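*Asks:* Next one to model:
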Amino acid sequence: MLNEKILVIDDDTNILEVIQMRLRALGYHVTTAKDSKEAKKALSTTAFNLVILDLRLAEENGIQLMEEIMGCNPILPIIILTAHGSIESAVEAMSKGAYSYITKPFNNEELSILIKNALEKQRLTREIEQLRSKLNEQYNFKNIITQNKKMQEIFERVIKISQTDCTVSIYGESGTGKEMIARAIHHNSNRSKGPFVATNCGAIPEGLLENELFGHIRGAYTDAHESKDGLFTRAEGGTVFLDEISNTSATLQVKLLRVLQEREIKPVGGSKNIKVNVRVVAASNTDLQKAVQEGIFREDLFYRIHVVPIYLPPLRERKDDIPLLANYFMTEFCKALKKDALEFTPATLQRMALYDWPGNIRELKNKVEHATIMSNKNIITPEDMFSNAEVTPKSTFNSFKDAKERFEHEYVENLLKISKGNISKASKMANRNRAEIYKLIKKYNINIEHYKHISP
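*Replies:* Got it, this is the predicted structure:
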């Protein structure tokens, strides 16, 4: 892209005129400066895309000026002009951050290519910084949408976790936002400038998952013509997010345990261990403690990933957030579709509050997107969001058995909330023995640990 602004600094006015003429012919906006004073004045008033700097200015140190410029704008590329006899100094300048150097007398085409490449590098650097800034803003805890007390307590916990480098396990039903929490932890941690690499252990066949995580060396198997890095290698300095870790095989669990204990991996077909510097965040939509008891999940691995657990409630337990989330999604979809903002009717808000949301936030987002696309008015009605079967209320009573089980389930959940998961306290409050409480907990597959970390 032409029209970029270039600052040329040289104490030789003839060279300044030649470079200015050549670069303007290529379509660049050029400003010249004969010394550091003029250069600093220009830099204070104009946002330049590139600096071309003579290494030897009269009675001034070009490298020192370069360091001052880079101190104010670290991503501004600087090309050094140098004579044949001072190439060593140019190389020193590059070791201190200069993009490249060119010797006098220079070739027009060579200078043009060097400038083009330097500007392209700066453009990519800016895009990466903008993307990183956008991601950091997106996953900043101040921008996470909730008014639910339980979720606010969880975010307070997550803020503390982010400042450490501990292993984290996130539990919650599908669609509750486990990956969003993992990304928030990463983008608010000291590893935020490193990569965030995610994989769903349940979506990859067992035979391929080890290769996906640890990579392979050339010749590891028939089609392994080249070596390939795995997720742990690609995430160096950052975070690995292992979703649905409960779906890993016993063999792979042993290898994951080694990663967490020794901080090293062994690629498929390899004979040497490779050290890795990553943070591991694991997630599961099932009760890993129960999986340990059933012999499906290794106990030692469980305790390695269960250092700091986070339990995300389903959307049906945070219904006060539904209008907030629905309005946020609707606004975003309207922007993307270039539609005027819509409004949910009172009947739609009521229907959303009554609905159980088995797919949680993911389902809410999908339904709002569908409604935003299909709505022909400036409002969203229940019919826009829900199918006929979902909109029409049930005309018959639940059976006695269903009603009783629903009451039991809700009663036990409320009991555990108030007692904070303390079974002895819960049994005394209910005037029932501990065995009966445990029996109900098992019957409705309730995770006791979840209630130990929330307020009643």
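*Asks:* hey, let's count contacts and neighbours off CA atoms from now on
*Replies:* Noted.
*Asks:* Roughly how far does the nearest residue to residue 296 once chain neighbours are set aside sit from residue 267?
*Replies:* In this structure, residue 296 finds its nearest non-sequential neighbour in residue 250, 7.7 Å apart by Cα to Cα, 6 or more residues apart in numbering. Going from residue 250 to residue 267 by Cα to Cα, to the nearest Å gives 18 Å.
*Asks:* who has more neighbours, those two?
*Replies:* Legend: neighbour count by other Cα atoms under 10 Å for residue 250 and residue 267, higher for residue 267 (23 against 13).
*Asks:* Another sequence for comparison is provided below:
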Amino acid sequence: MSTILIIDDDDQLRKSFEKLLSAEGYDIRCAASGEAGLKLVETESLDLVVLDMRLPGMNGLETFEAIHAIEPKLPVIIMTAYGTTETAIEATKLGAFDYILKPFDIPDMLVVIEEALEAGRFMRSPVDMNAVPGQQGVREAIIGRSKPMQDVYKAIGRVSSTDATVLIRGESGTGKELVARAIYQHSLRNDKPFLVINCVAIPENLLESELFGYERGAFTGASHRRVGKIEQANGGTVFLDEIGDMPSSIQAKILRLLQEKSIERLGGRDTISVDVRILAATNRNLEKALAEGRFREDLYYRLKVVTLWLPPLRERRDDIELLTRYFLSRYSREMGVDNPGITAEALQILRQYPWPGNVRELGNCIQKTLIFNRGAPISPEDINQAISGQGNVEGGGAFAGDEGVQQWIVNALTAGGSDNLFESCMDRFASMLISEALRITGGNRSRAAKLLGLSRPTLHSKIEKYHLKFETSVKETS
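*Replies:* Here you go, the predicted structure:
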């Protein structure tokens, strides 16, 4: 469960905020002044601070600087009234994660909180490399003893202590984000911000403002100046995931950042100097994109100062048993169940499977087997069911069998007359998948979100969209 400290002298707002976040499954601490908040920072294990700018005694900026001096990797979200926006921007430039204007929109605030918690985990959770058997499962790790993975470890060691731009390449699911985090954590900037930007997850019309920020009046709705992620990470590292899908208009601005170490906010004319290290990753064929004019050649050569290739799992089958035992240890611990172990016959099936989804697919497979496991060592039948996607759900459920899904699709197709048939089918499938995740987890939204690979705010929005009803039978944890 993530622990959040709220520092605000407004008793009513603080209590309302505490009630809201507690209902979301967070563990909340509260302070009415900067001085009281600092004592909690020094004595408690915190994951996030939400800090008001106007406080009695120490003001918000002074409080932030003191927090940052004690815990430089503890993310801080600033709450500010419109009149104190410039002070909040200053705090953001000094390392605050983000700022929210009062009165704030609750769904938007929950999204920022989830993003800040994730950024904090990335910065503060070490990534083990080449972990020793029997010591895995406690932390995230890059696992492998094969020759290709030994080359990866050596490359991480060589580039970490430099400021070189690194392009991490490999198929989807090979662990590119973990490698980026390992490079950051072993770099000279490891006490500075580390921000992840997924160039696919953010809509094109929002990506530019997310990266570079904007000035007041830059577009409709831009009521105040906004600092972008690049500026927020000044002095630190920015990881541009899926950069092969970045729109060409934004590619030009990233090129300028790499060449001149400067940016301009949307709607602004001032050149802003920034000092960030860029790590990038893609599973795309950039050479093909170059030939087709979808990726800038000058940016391509700027990015590949160092290129680090991650091998697909099918090219390092000797690591499959090590990875399997790591995932069994890690996920059984996270799910609060005993590690059942695995039979030699089941391991043989895992070694022979081609794993198109690579390490991520293997991890998902092991997680599925643990969900439906009844205590016996994982068998070949368990693995075959997990790979085929047919979980052995007792007592029925949305996916106890696929006949109902098939019949619904047949009915939809034969009925015809819908211009949005595909969207309707996708919504129906998503609704069923979320319902099943909630059923499996007893209504625990945090565990369901983790099972589905969604952020908690995204899961909340889907539950509301599909009007899903469920009973919570266990306490929310995260």
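*Asks:* Residue in structure 2 paired with the residue nearest to residue 296 of structure 1?
*Replies:* For residue 250 of structure 1, the aligned residue in structure 2 is residue 248 (criterion: TM-score structural alignment).
*Asks:* contacting residues around its match?
*Replies:* Residue 248 of structure 2 makes contacts with 294-296, as judged by Cα atoms under 8 Å, 6 or more residues apart in numbering.
*Asks:* Dump those to JSON lines, plus neighbour count.
*Replies:* Shown next, in JSON lines, are those (neighbours: other Cα atoms under 10 Å):
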{"residue": "294", "neighbour count": "16"}
{"residue": "295", "neighbour count": "22"}
{"residue": "296", "neighbour count": "18"}
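*Asks:* Adding secondary structure as columns, could you present these in JSON lines?
*Replies:* Formatted as JSON lines, those follow (DSSP: H, G, I helix; E, B strand; the rest coil):
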{"residue": "294", "secondary structure": "coil"}
{"residue": "295", "secondary structure": "coil"}
{"residue": "296", "secondary structure": "coil"}
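*Asks:* need the residues you listed in CSV with distance to residue 101 of structure 2, can you?
*Replies:* Output for the contacts of residue 248 of structure 2, formatted as CSV (distance: Cα to Cα, whole Å):
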residue, distance to residue 101 of structure 2
294, 38
295, 37
296, 37
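*Asks:* What lies in contact with the helix or strand encompassing residue 116 of structure 2?
*Replies:* If you go by DSSP states H and E, residue 116 of structure 2 is part of helix 106-124. Identification of contacts with helix 106-124 of structure 2 by Cα under 8 Å, 6+ apart yields 2, 47-48, 73-77, 97-98, 100, 181, 185, 190, 193-196, 455-457.
*Asks:* 7 Å instead, please
*Replies:* 47-48, 73-75, 97, 181, 194-195, 457 (Cα atoms under 7 Å, 6 or more residues apart in numbering).
*Asks:* From those, which land in helices?
*Replies:* 181, 457 (DSSP state H).
*Asks:* Show me which of the contacts of helix 106-124 of structure 2 is closest to residue 389 of structure 2.
*Replies:* Residue 389 of structure 2 lies nearest to residue 457 out of the contacts of helix 106-124 of structure 2, by Cα to Cα, at 26.0 Å.
*Asks:* Please report how far the nearest residue to that closest one once chain neighbours are set aside lies from residue 461 of structure 2.
*Replies:* Excluding the flanking residues, the one nearest residue 457 of structure 2 by Cα to Cα, 6+ apart is residue 111, at 5.7 Å. Separation of residue 111 of structure 2 from residue 461 of structure 2 (Cα to Cα): 10 Å.
*Asks:* Show me the residue at the heart of structure 1, geometrically.
*Replies:* residue 183 (3.5 Å; Cα atoms, centre = their mean).
*Asks:* how about that residue, what's its partner in structure 2?
*Replies:* Under TM-score structural alignment, residue 183 of structure 1 pairs with residue 181 in structure 2.
*Asks:* residues in contact with its match?
*Replies:* residue 122.
*Asks:* And it, how far from residue 254 of structure 2?
*Replies:* Relative to residue 254 of structure 2, and taking Cα to Cα, residue 181 of structure 2 is found at 20 Å.
*Asks:* cool, residue 157 of structure 2 as well?
*Replies:* 26 Å.
*Asks:* between these two, which one's more packed in?
*Replies:* Between residue 157 of structure 2 and residue 254, counted using other Cα under 10 Å, the more crowded position is residue 254 (23 against 15).
*Asks:* Next up, identify which helix or strand the nearest residue to the more buried one once chain neighbours are set aside is on.
*Replies:* Nearest non-adjacent residue to residue 254 of structure 2, counting by Cα to Cα, 6+ apart: residue 299, 7.7 Å away. Using DSSP H and E, residue 299 of structure 2 sits within helix 297-303.
*Asks:* Centre of the chain to that helix, how far?
*Replies:* Centroid separation between helix 297-303 of structure 2 and its chain, computed with Cα atoms, centre = their mean, to the nearest Å, is 26 Å.
*Asks:* Over to stretch 155-169 of structure 2?
*Replies:* 21 Å.
*Asks:* got it, and stretch 336-353 of structure 2?
*Replies:* The answer for stretch 336-353 of structure 2 is 28 Å, by Cα atoms, centre = their mean.
*Asks:* sorry, back to before: which residues make contact with the helix holding residue 299 of structure 2 from outside it?
*Replies:* 165-167, 255, 290.
*Asks:* ok, so of the residues you listed, who is nearest residue 90 of structure 2?
*Replies:* residue 255 (26.0 Å).
*Asks:* So the closest one, which state does it fall into?
*Replies:* Under three-state DSSP, residue 255 of structure 2 falls in the helix class.
*Asks:* What is the burial count for it?
*Replies:* 18.
*Asks:* Name the helix or strand for residue 207 of structure 2, please.
*Replies:* Here residue 207 of structure 2 is assigned to helix 204-212, by DSSP H and E.
*Asks:* In three-state terms, label residue 165 of structure 1 for me.
*Replies:* Once three-state DSSP is applied, residue 165 of structure 1 turns out coil.
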